[in-house]
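**Q** Everything below, folded, please.
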Amino acid sequence: MSNVKKLNKGYEASFSKGSGCNRVRINRRFKTKTEALAFIAEQTLKHNSNGKLFRRRLLISAYLKYWLKFEKNNISEETLHTYKTTINHVQLVLPRIKMYEINRRIIQSAITLLSQRYAHETVRKDVSHLKVMFRAAVRMGDIHKNPMEDITVPTDRFRQKSIDEKVMPESDFKKIKNYLLNYDYHEKDCNRLVVLLIIFTGIRVGEALGLSVENVDFKNNSILINQSWKTITKTVGETKTPNSVRKLPVQSKVLQKMKNWRYLGHTTPDGSNGKLFFQTFDGRFLQPASINACYQGLQKKLKIVGNYSIHTVRHTIASLLLEKGADIVQVSRLLGHSSPKITATYYLGLTPDKGLNKRRTMLDMLE
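**A** Coordinates of the predicted model:
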């Protein structure tokens, strides 16, 4: 019988299978319970009665399914959904390749094909999932070397968004902010109100939709982000990272708009028709797609050139703050990133309408 036991420091995983002289016993210590459970799952897979020969002859997609059966208890429901997407992608580009046939050249060709069909971030997740699976396969002795080492995700220049598509010009951004701040909100303007909060705080869409009534502090003009709406499961869950739990200041005028809107539903701002602040008055939950559609509808209404998604609000806010000299650590905390490195990697950039002037200034230094 296998089990995981909590120690004073860390956890001990005990794997046991068989009986008598054929009995296998393995004990290992780990820092976290997740690592200990993953070890038990791997050993269960390794010592399965079907044996190594059976697993080596599985198709890549079949092996991934087989491995997930033992790992699913250690993976969140949202992540499990992305693994299932990876299985579909593997079936598409590696339909007949078996585990014993795989090598780096075959994998790189498959990843290149995927990058021509799907967004860069989608393929990056596929690569991440396959790395984990093949790493486990090496540990179990099913393959000798991880074929995912040094695999790169090619950038399709026709699919890759330019800085002009990720960051809205400051003048247009201010136009939307002013419009939303002076708009007279009605009962059916819930989506627009969510956009108002996002554009003034930079929070994620899921964080806005998961905002509970009790986490809106009208007295101190702030909100507490400690949960997020999960689109796949259609439930409220944990934030994206532990650092995403944060308290943020909100302009009093924005909160007043939110308070007035709740009064329209015949409920006090600190009372609740439901757990979530932005639930509609008839009890329906909002969806990220409707928030994005609302934001893009505003752009058309205000005759803003481009087609910016609601997530680009975070890119725009980060770029504007960094350009104006804000500390990158504080910007990272504002956005709820796991580390400033994420902020630097994905958000550090120049706004489109100022970048040309800065480059011109640099070149003028050579004169």
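
**Q** going forward, measure contacts between C-alpha atoms and count neighbours the same way
**A** OK.

**Q** Now for the closest residue to H47 other than its chain neighbours, how many residues are close by?
**A** Nearest residue to H47, sequence neighbours excluded (CA to CA, 6 or more residues apart in numbering): K17, at 7.9 Å. Around K17 sit 15 other residues, with neighbours defined as other CA atoms under 10 Å.

**Q** Also this sequence, please, to line up against the first:
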Amino acid sequence: MGVKIRKKGKKFYVFVNYHGQRKAKCVGTSRAVAEQVKEKLQARLALGDFGFFAAEPEALAFGEYATRWMREHANLHCKPSTIRSYNGILKLYLVPRFESVRLDGINRDAIKAMFVDLSEQGLSRNTLKNVLIVIRTILNGAIEDGIISANPAGKLGKFIPRDGDHFEVSPLTREELERFLAAALEICPEQYSLFLTLARTGMRLGEVLGLRWGDIQFGEDGNDKNRFVYVRRNWVEGQFGKPKSGKERRVDLSRQLRAVLIEQRDRCMLDAYLAGRSSIVDELVFPSKAGTPLDGGNVYARYFLPAIGKAGLRHFRIHDLRHTYASLLIQAGASLPYVRDQLGHSSIQVTVDLYGHLAPSANIGWVDGLDAIIPQQQNATPAQAATAEHNEEGLDVIETYGSPGVIRTPEG
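**A** Okay, here's the model as predicted:
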């Protein structure tokens, strides 16, 4: 009699070999749980209980399991926007394809064929990646539940065709941004500080709508560098949640924005005092008249679009203010790691993919700069030593500033 535990990838499996009968079962990602299952199986086998070897019920069809997984997992652990996205992908792409197919009957060839068909329908690479994420996640759940032993959707990203055109952000110029802000100040002055906050922090709209006065560190004065906005929450789908990346972050507060928000804060403090409230720390910075978070759709239709029209600018999205913020920072010489931290990207690769091409255009200057440190005579030992010194210094400079790198995304 033998009951053993083995780990495959991140999963633990219990293997039983009893008088020629063999069976394996995935018990999840916890070794402690696997040890408990092992002990129970050993005790059952010692008592002559061989139910573990009994035939298991027929595997569920994909459609039935997906519905159960959404109810028991996604609806409990995912953000509303993620749930909505999962439901949409299931309805449009996965259920029509695999609804009645048994989970253990879905193989890699079937999934590859689906992506070929979807690609031929003209779906973007980003949409195809989202479809892959959903089916892979659901099938991982089936592994956790012991229904299947391997995920046929694993490591399929390389089979998703690439888009012919790479997405590039289209930020405003500094002059266009100032025209927009001036128009907003003229036609909707009560929302000017909201648009300035979007433009000077790069925060997402939901993050700005969820901002509270207690999240802002103003510093002693405009020269105090300890001034920032602490991004703690996101207002989306009528609920407060975590920022998109799942992490809180600090965003530096510019002098101009600090002055505008201090003036607004002082007005709010006076209103609170007259109303008998002693603090506004937990109050929203940009509330509706009822004191609740503003509706993003109303902000867009009632204030944002009219301001664009007043400024005489091309149509752009509220999210493009975030792209503009990043673009202006990079053009001013900010490093990509700094921009990543300000925007709250999950990795530097996201920042490079979105904004790398906006880095200062003097790309050839990095190479030309090397010419200035090459000595005219290279055949003397002292000169060679000096060259090594200068080369090391030059490499330090390149390392410090980073080389220029090269869609909206799950983290943009």
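
**Q** Overlay the chains and give the TM-score.
**A** Superposed pair, TM-score by TM-score structural alignment, normalised by the length of structure 1: 0.67. Supporting alignment: 315 aligned residues with a CA RMSD of 4.4 Å.

**Q** What segments of the stretch 151-300 of structure 2 are strands?
**A** 216-217, 228-231, 234-236, 239-241, 249-252 (DSSP state E, counting those that start in this stretch).

**Q** Can you state the residues of structure 1 onto which the fourth one aligns?
**A** Right, strand 239-241 of structure 2. Alignment of strand 239-241 of structure 2 against structure 1: residues 235-237, by TM-score structural alignment.

**Q** Now do that stretch: everything it contacts.
**A** 210, 227-230 (CA atoms under 8 Å, 6 or more residues apart in numbering).

**Q** where's whichever residue in structure 1 pairs up with L329 of structure 2 relative to D327 of structure 1, distance?
**A** Matched across to structure 1, L329 of structure 2 falls on L321, judged by TM-score structural alignment. In this view, L321 of structure 1 and D327 of structure 1 are 8 Å apart by CA to CA, to the nearest Å.

**Q** intersection of neighbour lists for those two?
**A** With CA under 8 Å, 6+ apart, L321 of structure 1 and D327 have no common neighbours.

**Q** Comparing these two, which residue is more hemmed in?
**A** Neighbour count, other CA under 10 Å: between L321 of structure 1 and D327, L321 has more, with 15 against 11.

**Q** average gap between the helix or strand hosting the more buried one and structure 2?
**A** Element membership of L321 of structure 1 [criterion: DSSP states H and E] is helix 312-323. In this overlay with structure 2, the average offset of helix 312-323 of structure 1 from its partner residues is 2.5 Å by mean CA distance after the TM-score superposition for structure 1.

**Q** following that helix, which helix or strand comes up?
**A** helix 328-335.

**Q** list the contacts for R314 of structure 2?
**A** I308.

**Q** roughly how far apart are it and E186 of structure 2?
**A** 19 Å.

**Q** Let me see the contact set for the nearest residue to R102 of structure 2 once chain neighbours are set aside.
**A** Leaving aside its chain neighbours, R102 of structure 2 sits nearest to A61 (4.0 Å; criterion: CA to CA, 6+ apart). Neighbouring residues of A61 of structure 2 by CA under 8 Å, 6+ apart: 98-103.

**Q** Show me which of those residues are buried.
**A** Among the contacts of A61 of structure 2, those classed as buried by 16 or more other CA atoms under 10 Å are 98-99, 101-103.

**Q** from these, which is closest to S30 of structure 2?
**A** Distance to S30 of structure 2, by CA to CA, is smallest for L103 among those, at 23.6 Å.

**Q** For the stretch 151-300 of structure 2, just list every one of the helices.
**A** 174-187, 192-201, 205-209, 255-274, 296-298 (DSSP state H, counting those that start in this stretch).

**Q** Can you give me the neighbour number for the nearest residue to R200 of structure 2 once chain neighbours are set aside?
**A** Distance criterion CA to CA, 6+ apart; nearest residue to R200 of structure 2, sequence neighbours excluded, is Y325 at 6.3 Å. Residues lying near Y325 of structure 2 (other CA under 10 Å) number 24.

**Q** Distance check, Y325 of structure 2 against G164 of structure 2.
**A** Look at Y325 of structure 2 and G164 of structure 2: by CA to CA, they are 27 Å apart.

**Q** next one: P293 of structure 2
**A** Taken as CA to CA, the span from P293 of structure 2 to G164 of structure 2 is 40 Å.

**Q** the more surrounded of those two?
**A** P293 (22 against 8).

**Q** show me what contacts the residue mapped onto that one from structure 1?
**A** Using TM-score structural alignment, the partner of P293 of structure 2 in structure 1 is F285. The contact partners of F285 of structure 1, by CA under 8 Å, 6+ apart, come to 278-279.
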